[in-house]
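S.K.: model this:
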Amino acid sequence: MNKEENDNYDFLFKIILIGDPGVGKTCVLQRFKSGIWIESQSSTIGVDFCMKSCNIDGKIVKLQIWDTAGQERFRTITQTYYRSANGVLCAFDITSESSFCNLNRWMEDVARYCAGDALKLLIGNKCDKVNHRVVTEEEATNVATNWEALDYVETSAKDNTNIDHAFMKLASELVKKHSNPNLQQGDLASKGFSLANDRKSISSKSVCC
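M.R.: Alright, predicted model coming up:
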């Protein structure tokens, strides 16, 4: 995609990807961005981000996706990226009880630092390891409901299961939310939402993919 095409969009949304270290956040993002799965990924240091454009109902939607480190020592750094997020993808590993139990901590951070109208989606990654599952779909769905998330989606970066579906689900709901014709551009901008004529310059040094 050339620069001119990259600058031509109708919506720009910031999405943060959060969850414990090792649940596969970077693999999920890499699979969505490039269609590639790399089994051995180094841990994210602080935050990385990438951009991807998609077409939703004839609208060009640019997603700015921030992959946050799950380690406790980066928590103060990553929390600063919550504030202007339009959407949140919270991931856990269906084979890891601790990553599921720690969802409470991540939800508390979202409630504390994200805008109240940020949309949330819960994903249970590594669903290809069905024989090692320790968290049931029912348990995760209940958590998503209690969290007032849009949905619970089980994914596998390895098998490319529901990766596009998860991101597109969140993006589609964001488009619906911000397509209210009664809102003026100024109102949208105040909610962290950008139109095509509100250009954002992002340093290429920060792009992870």
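
S.K.: CA only for contacts and neighbour counts going forward, please
M.R.: Will do.

S.K.: for Gly192, give its distance to Asp10.
M.R.: From Gly192 across to Asp10, the span is 14 Å (CA to CA, to the nearest Å).

S.K.: ignore what I typed, I meant Ser204.
M.R.: 22 Å.

S.K.: go on, Gly124?
M.R.: The gap separating Gly124 from Asp10 is 30 Å, by CA to CA.

S.K.: these two - which one has more neighbours?
M.R.: Shown here are Gly124 and Asp10; by other CA atoms under 10 Å, Gly124 has more neighbours (25 against 17).

S.K.: could you also give me the structure for this second sequence? I'd like to compare it with the first:
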Amino acid sequence: MAAYRGEEEYDYLFKLVLIGDSGVGKSNLLSRFTRNEFNLESKSTIGVEFATKTLNIDSKVVKAQIWDTCFDSVKYRAITSAYYRGAVGALLVYDVTRHSTFENASRWLKELRDHTDPNIVVMLIGNKSDLRHLIAVPTDDGKSFAERESLYFMETSALEATNVENAFTEVLTQIYRIVSKRAVEAGDNSDTSAVPSKGQTINVKEDSSVLKRFGCCSN
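M.R.: Prediction:
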């Protein structure tokens, strides 16, 4: 019989960030993955919101700390560095019914790469795939952009819960594989909260205090 683990016990803690234009469904992707909830009346996030979810990957307990925010307001631009700090994975989200949100993906990707480790795992997400009659961004366009930028790619529907679990789990699994490989190469399995890169450790535990400083936000 497996030993009981307390709620706060985990082998790895990975920080993920959700990025993309306002209104693409980032908050509903977060709530669908972490609480299996969807809110049709969801409003744009103001400030910073985060949630956690624990899952098992290769018999290891992986805790995901997922951050969601809105940078549309000049007021919140000041927290950009704090938001990205320590992130080892990202979901870059656009709305398949609004081509402008797809066009802006390049800008979001540049900002992400300017503020994070070059080895961060990124998945491009085409959300709202349930609105098939309103599709403005063909699947092949999303795939092409992802291939060009070396990103993973999925189309999701937070409303119908299509591919949401798969998208988050795939990102976390890829991060875990990077960490596991490097831990083996280093001959050290003790580091459970970071993706080592270029001789440095990225500690995601430190960022909980940042949330307390900036506060959280609405749905």
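
S.K.: superposing both, give me the TM-score.
M.R.: The TM-score (TM-score structural alignment, normalised by the length of structure 1) is 0.87; 201 aligned residues with a CA RMSD of 2.3 Å.

S.K.: hang on, Asn162 of structure 1 packs against Thr155?
M.R.: Yes: using CA atoms under 8 Å, Asn162 of structure 1 is in contact with Thr155, at 5.1 Å.

S.K.: higher neighbour count, those two?
M.R.: Higher neighbour count among Asn162 of structure 1 and Thr155: Thr155, with 24 against 19, using other CA under 10 Å.

S.K.: what sits against the closest residue in space to the more buried one that isn't next to it in sequence?
M.R.: Nearest non-adjacent residue to Thr155 of structure 1, counting by CA to CA, 6 or more residues apart in numbering: Asn125, 4.6 Å away. Asn125 of structure 1 makes contacts with Val23, Gly24, Ala91, Phe92, Asp93, Ile94, Glu154, Thr155, Ser156, Ala157, as judged by CA atoms under 8 Å, 6 or more residues apart in numbering.

S.K.: contacts only, for the last one.
M.R.: By that I understand Ala157 of structure 1. Each residue near Ala157 of structure 1 by CA under 8 Å, 6+ apart is listed here: Gly24, Cys27, Val28, Arg31, Trp37, Asn125, Lys126, Ile163.

S.K.: run the last query once more with 6 Å
M.R.: The neighbourhood of Ala157 of structure 1, defined by CA atoms under 6 Å, 6 or more residues apart in numbering, consists of Cys27, Val28.

S.K.: look up how far Ile15 of structure 1 lies from Ala91 of structure 1.
M.R.: Ala91 of structure 1 sits 13 Å away from Ile15 of structure 1, going by CA to CA.

S.K.: my bad, Met51 of structure 1
M.R.: 10 Å.

S.K.: and if you look at His178 of structure 1?
M.R.: Distance of His178 of structure 1 to Ile15 of structure 1, given as CA to CA: 15 Å.

S.K.: same deal with Gly192 of structure 1?
M.R.: Relative to Ile15 of structure 1, Gly192 of structure 1 is positioned 11 Å away (CA to CA).
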